[in-house]
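Undergrad: pasted the sequence and its predicted model underneath.
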Amino acid sequence: MNIEAGKTIPNFMVAKENYLSKDFLVREKENLWPQVWQVACREQEIPKPGDYVVYDIADDSIIVARNRDGAIVAYHNVCPHRGRRLATGCGTTNQFRCGFHGWTFDTNGKNILVQDRDDWKGALDCMQLDLHHVKVDSWGGFVFVNMNPDCEPLTEYLGVIPEYLGPYEFENMSFRWYMTLHLPANWKVALEAFIEGYHVAATHPQLLPYQGDDYSMSYAHGKHSNFGYPDAKSPIGMPSPRIKLEWPKDKRDGMLLFFTEYERQLKAIFTDRNHKAIEEKLKEIVPEDASAIEVMMAAIELGRQAAEEEGCGFPEKLTIEHIMMAGADWHVFPNCATLPWFDGALWYRSRPNGDDPDSCIFDIWSLKRYAKGQEPPIERQLHKSMDGVSAGQILDQDIANMGLVQKGMKSRAFKAAVTNPLQEVPVKNFHRTLEQYVMGQSRD
């Protein structure tokens, strides 16, 4: 497998125009979004025939639906008569009726009614009356769409991602919570806050006493990237070597603090079920003098037992060795990132907000394994302003950086971002791939 180490192209610079230029945004609309596979929704959002979700990206809008046979289909959300959009948001229907002149389409996108059709005296019979389909496919419970009819298959586009992330069984997770934010930053600025680990020590200093080693290594995998902690000098629950604190004598206290604080500050990646099991049972089954690794493995086992007791199951092929190999975080090009764990995950999706390069639409999905039939109803929170809104301490810290970065890049003294050659390979690989689509050129 060809994995590019961070030490290649050590002085990679990202021009600020990639984030600030309206011309670059227009080029993205023309050359990026119509050409790539991108996550439109989760299968969970459209479980029954007639269910649909509208996915908006730049100037395009796509309806993703279950047809009457239960198959997932997708088509452009525009009436071929006069161009009105047919649907918004999500819902359930057996047809899409244009609110302008009443043209109607079934859930396969086939036209089933033209009002006063005889006015055309048969001329419509040779015209395209149906909705224009887009390519659609699924992986891991995520529904991907691609507007290019000649695109490569999704499995080919994803490359090594199924190999690394398949064992987490995303398809067996459901929404724990779902938040959409309008943020004062370019969609790439927002996404990049979550595809590198270099920022953790400065942005999230409260995590360092129990985070474990926060020094990351990162890698490129074709279009996609990841980072992890392959040479970690301390495991989760222990202090980062960066702050030079002594390890607690009782390693169980550090592990409990880790899961308690992530549940309090984030409510994602690690589950409330996992936290409860550790809080109630860790000190019962693990001796006081256990090593940090023994405590971590016991915490994982308690999470497995709790999940299986609830009837949620546990990923059979996912081992701690695989987690170490897969790393902590993945960038799924172009606009998604994820941090997975045994029975939960955090997933981000970033999109431009209209024609404003200084604004984006940012989706945050906390996913968790539930017993079949016990999934909570989906509650989509939408916040068009962050005034009075909190996404939890950790995410609030990340979000606080975004607007300041967007403003700071406009300084006449700032020309380009300098990426860390070891810890920010995902940022470098992101823009190298992005420029290949947007500008038609490569910096290799």
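TA: Okay, I see it. Numbering: from 1, shown residues only.
Undergrad: use CA for all of it now, contacts and neighbours both
TA: Will do.
Undergrad: would you map the helices across the stretch 1-150 of the chain?
TA: Along the stretch 1-150 of the chain, counting by DSSP state H, counting those that start in this stretch, helices occupy 17-20, 22-31.
Undergrad: the structure to be compared is supplied as follows:
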Amino acid sequence: MDTSLPISQVDFSQWRMRVPADRYNSDEYAARERENLWMKVWQIAGRAEEIPSPGDWKVHRIFDQSFILVRGKDNAVRGFVNACRHRGNKMCEGKGNSSRFTCRYHNWTFGLDGQLLALAHPDFEGTIEEFAAPKSELGLLPVQVECFAGFIFMNPDRNAAPLSEFLGPVRHVLDAYRMEEWIATGTNVREEMDCNWKVVMDAFGESYHIQGVHTELVGLSDTSRERFAAFGDHCAAAVPFGAASNGDAEEDVRTILGVPVEQFPLYADVLPRFREAVEGYRDENGKLILPEGLAAKDLFRQLIRKDLTSKGYDVSGLTDTQMTDYQYWLLFPNIFLQVCAGDATIIINEPHPDGDHNRCIWHVMFLHWVPEAERSAKAEPVKVMPAGEHYPYHWVLEQDYVQMPIQQEGLRNRLFEDMQLTRSEPRVAHFHSALDRWMA
């Protein structure tokens, strides 16, 4: 991302800049989207830490389709259609731990690898092979499941290309963060939203709305210096930390010390050390004199790297800018990832299970690197909010939570035919162009 293009140099002619509103308000479009996209694309079904031990399992749903994700005795994570091969009875609900799966209807039993182990009446096994198929072919129906960066990815399309091909070079860029060592802490919430899932992707796919919705953040970044890069169907942006420097070291120091740690918890342990280090560079009159070539941001980044390394987090694969500059990823189709060294906000946006295109489910999780010995104690389990109840987010997310349903109300208007994008929204334009290809 350090060598990616400033958005002022991005070629916008490659994308559709007028986005039809029917993809937010049309039953017909939602039905096509279900079949062309959701039944064929790789999507996150949870974190591997949700099923840490052999026998742990959880159910994942997309619309009315239900799947079992289970960690086997060999520690591999597998996925199966949540239906008994006998008469299609649903096997599981929620999550749990089992040594095997037994259908409650007729007591057919399956192993953690999906293989059919036994029938309630062994004498019937011969009739199964006579009328249907050999017992070895009657295991639970598998679906493709792979783990990457600590996430469990699943694809309902059994003929889909592997996850590595779908992610492409994204995999190599994100590998350096070692997110498989991170855990959800603080916030890990699933709840309903009164808007289409793509409204969420659009909102978190641009920084343009900061000056309108998050005015408190305006001084902490210079969105005019945003950089953009495309990676197949996926894309990312990086906004340099802090406002553009005018060469005033004191002003740069004040900007850094003014970072709200509730929004940037990565900096909580480092800011006091930064303040102390800055004081060490003052002369007898209190004037700040930094060594030649050392800016305040450089000093801050050095201290962050030193702090994380001392705690056992390997940041050797990350650049200096990744110590402070968040990267903002849209991983197609439904993942927003705001990531910096040791710290990430993930928002996963899914269509509402009942198919209502005016609603969705969003899953917000804060991920942090934590020393291995502390992970089990600090891991935050997923909290599912009951329908009609709301989780109080940090003020920045709360502002977005309030804003997005307001946009959906506007998008419902039948005379509103399309959205007009600007040069401040390359990620949004790229996302919708990728969606066009899948829908075609």
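TA: Cool, got the structure. Bear in mind the structure is a predicted one, so any value in this text is a computation, not a measurement.
Undergrad: still on that earlier bit, of the helices of the stretch 1-150 of structure 1, which is nearest Ile195 of structure 1?
TA: Among the helices of the stretch 1-150 of structure 1, the nearest to Ile195 of structure 1 by C-alpha to C-alpha is helix 17-20 (16.2 Å).
Undergrad: so the closest one matches what in structure 2?
TA: Aligning helix 17-20 of structure 1 against structure 2 (TM-score structural alignment) gives residues 22-25.
Undergrad: ditto for stretch 74-87 of structure 1
TA: Using TM-score structural alignment, stretch 74-87 of structure 1 pairs with 79-92 in structure 2.
Undergrad: same thing with stretch 194-204 of structure 1?
TA: Taking TM-score structural alignment, stretch 194-204 of structure 1 hits residues 204-214 over in structure 2.
Undergrad: which position in structure 2 aligns with Asn108 of structure 1?
TA: With TM-score structural alignment as the criterion, Asn108 of structure 1 matches Asp113.
Undergrad: burial of its match, as a residue count?
TA: For Asp113 of structure 2, the count of nearby residues is 21 (other C-alpha atoms under 10 Å).
Undergrad: residues contacting stretch 76-86 of structure 1, please?
TA: For stretch 76-86 of structure 1, contacts defined as C-alpha atoms under 8 Å, 6 or more residues apart in numbering pick out 54, 60-63, 87, 96-100, 103, 128-134.
Undergrad: mind doing that once more with 7 Å?
TA: With contacts defined as C-alpha atoms under 7 Å, 6 or more residues apart in numbering, stretch 76-86 of structure 1 is touched by Ser61, Ile62, Ile63, Ala87, Phe96, Arg97, Cys98, Leu129, Leu131, His132, His133, Val134.
Undergrad: what does the longest strand seen in structure 2 contact?
TA: Longest strand in structure 2, counting residues (DSSP state E): strand 182-193. Contact with strand 182-193 of structure 2 is made by 359-370, 375, 378-385, 387, as judged by C-alpha under 7 Å, 6+ apart.
Undergrad: give me the buried entries from these.
TA: Buried members of the contacts of strand 182-193 of structure 2, scored by 16 or more other C-alpha atoms under 10 Å, are 359-370, 375, 379-382.
Undergrad: for the stretch 251-400 of structure 1, what spans make up the helices?
TA: Taking DSSP H, counting those that start in this stretch as the criterion, the stretch 251-400 of structure 1 contains helices spanning 251-265, 272-285, 292-309, 320-326, 393-408.
Undergrad: looking at the ones you listed, which is buried most?
TA: helix 251-265 (a mean of 21; mean count of other C-alpha atoms under 10 Å).
Undergrad: could you give the angle of it to helix 272-285?
TA: 160 degrees (axes from the mean of the first three to the mean of the last three C-alpha atoms, to 10 degrees).
Undergrad: quick one: contacts of helix 251-265 of structure 1?
TA: 210-211, 236-238, 248, 272, 275, 278-279, 283, 290-292, 295-296, 392-394.
Undergrad: can you put the contacts of stretch 76-86 of structure 1 in a markdown table and add neighbour count and distance to Ser411 of structure 1?
TA: Listed next are the contacts of stretch 76-86 of structure 1 as a markdown table, based on neighbours: other C-alpha atoms under 10 Å; distance: C-alpha to C-alpha, whole Å:
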| residue | neighbour count | distance to Ser411 of structure 1 |
| --- | --- | --- |
| Ser61 | 18 | 35 |
| Ile62 | 26 | 37 |
| Ile63 | 27 | 40 |
| Ala87 | 19 | 41 |
| Phe96 | 21 | 48 |
| Arg97 | 20 | 49 |
| Cys98 | 20 | 47 |
| Leu129 | 20 | 51 |
| Leu131 | 20 | 46 |
| His132 | 17 | 44 |
| His133 | 20 | 44 |
| Val134 | 18 | 41 |
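Undergrad: which one in structure 2 is aligned with Lys29 of structure 1?
TA: Aligned partner of Lys29 of structure 1 by TM-score structural alignment: Arg34.
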